[in-house]
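Participant: coordinates for the following, if possible.
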Amino acid sequence: MKKLDSSFKVIKKKLHEAGFKLTPQRELTVEVLLEKEKDHLSAEEVYLLVKAKNTGIGLATVYRTLEILTELQIINKLTFQDGIARYDLNMNEDKHQHHHLLCLKCGKIEEVKNDMLLEIEMEIEKEYHFIVKDHRLTFHGICNECASNQLN
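Facilitator: Predicted coordinates:
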């Protein structure tokens, strides 16, 4: 709970610094994103969870809030193979985000926290005189659970 509180304070501060108020609708949207941090929710999934907490919130309001949070780099908007935009909290002040493992059978998305591409980045910067600001990497395959089910 302490991590959620500190993350919430950071998000509130970023919104305030950018000139946005933390309206009750935005607060609920942020709350859902923090509670479901590992789930890579779509806008519709966020909306349904927010609506379960407050039936008076519309889908357009949730979409606008997600766009504001994306613009402020509080969340990342990711699109995987299914073409659905999903949202991922960006609470790290590091240069890079984590990578993803996407199961082609069940659609489960797992996070890889290690950044194993630093050497490649340095090579790119040196050889191409290109300053890398970020990179995204998704591995497509079969998760352990689906692989085990295939054997049975």
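Participant: contacts and neighbour counts: CA atoms only from here.
Facilitator: Will do.
Participant: buried sites along the top helix by length along the chain?
Facilitator: Scanning the chain for the helix with the most residues, using DSSP state H, yields helix 2-17. By 16 or more other Cα atoms under 10 Å, the buried positions in helix 2-17 come out as Ser7, Phe8, Ile11, Lys12, Lys14, Leu15.
Participant: Ile120 versus the third one, what's the distance?
Facilitator: Here Ile11 is placed at a distance of 32 Å from Ile120 (Cα to Cα, to the nearest Å).
Participant: what do you get for the second one?
Facilitator: Distance from Phe8 to Ile120, counting by Cα to Cα: 34 Å.
Participant: could you also give me the structure for this next sequence, so I can compare it with the first?
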Amino acid sequence: MSNGATIIREGLEQILRSEGIRITQQRVAILSALAESEDHPNVEELHERARKLNPNVSLATVYRTVAVLEEQKAIIRNEFEGASARYELASKEHHDHLIDVESGDVIEFYSEEIEAIQERIAKEMGYDIVSHRLELYVRKRKN
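Facilitator: Predicted coordinates:
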């Protein structure tokens, strides 16, 4: 595990401790899998990854752990159209998503141009953006 992932895992452990949740070896595996994720795993994928680190991790423990982390706003639940909920760390910088409708892959991207257009539109209509998310559902081009 990289130093950055270790720091993230330790931060997630602290959040669970503050909620009175015991840090078991199974939870360490779940948090490690989350901290190392560079994609947006669903609960089943997270369970599979955690079981590679500790075969005793139960699906129920993954669900409970994810629920607490989501409630504490440490992770973000993404419900992309037509797919099960996927999770990512809340500590990431703002970004938007491309969702491949054929593979289910979720690609993060950031565009200053899109951000500026959204700000301009909100301002022209007399609003300040409080929060937003942009999801583009895409299909690979056939050449």
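Participant: quantify their similarity with the TM-score.
Facilitator: In this superposition the chains share a TM-score of 0.80, using TM-score structural alignment, normalised by the length of the second structure; 141 aligned residues with a Cα RMSD of 2.5 Å.
Participant: report the contact partners of Leu59 of the second structure.
Facilitator: Residues in contact with Leu59 of the second structure (Cα atoms under 8 Å, 6 or more residues apart in numbering) are Val43, Glu44, His47.
Participant: tell me where the second structure has helices.
Facilitator: 3-18, 25-36, 43-53, 59-71, 112-124.
Participant: how about Lys9 of the first structure, what does it touch?
Facilitator: By Cα under 8 Å, 6+ apart, Lys9 of the first structure has no neighbours at all.
Participant: that one pairs with which position in the second structure?
Facilitator: Counting by TM-score structural alignment, Lys9 of the first structure lines up with Glu10 in the second structure.
Participant: what separates Thr65 of the second structure from His132 of the second structure, distance-wise?
Facilitator: 26 Å.
Participant: neighbour count for the two, which is higher?
Facilitator: Using other Cα atoms under 10 Å as the criterion, Thr65 of the second structure and His132 rank with Thr65 on top: 18 against 10.
Participant: any idea how far Gly20 of the second structure is from Gln118 of the second structure?
Facilitator: Counting by Cα to Cα - Gln118 of the second structure and Gly20 of the second structure are separated by 41 Å.
Participant: between the two, which has more neighbouring residues?
Facilitator: Set side by side, Gln118 of the second structure and Gly20 give different neighbour counts by other Cα under 10 Å, the larger being at Gln118 (15 against 9).
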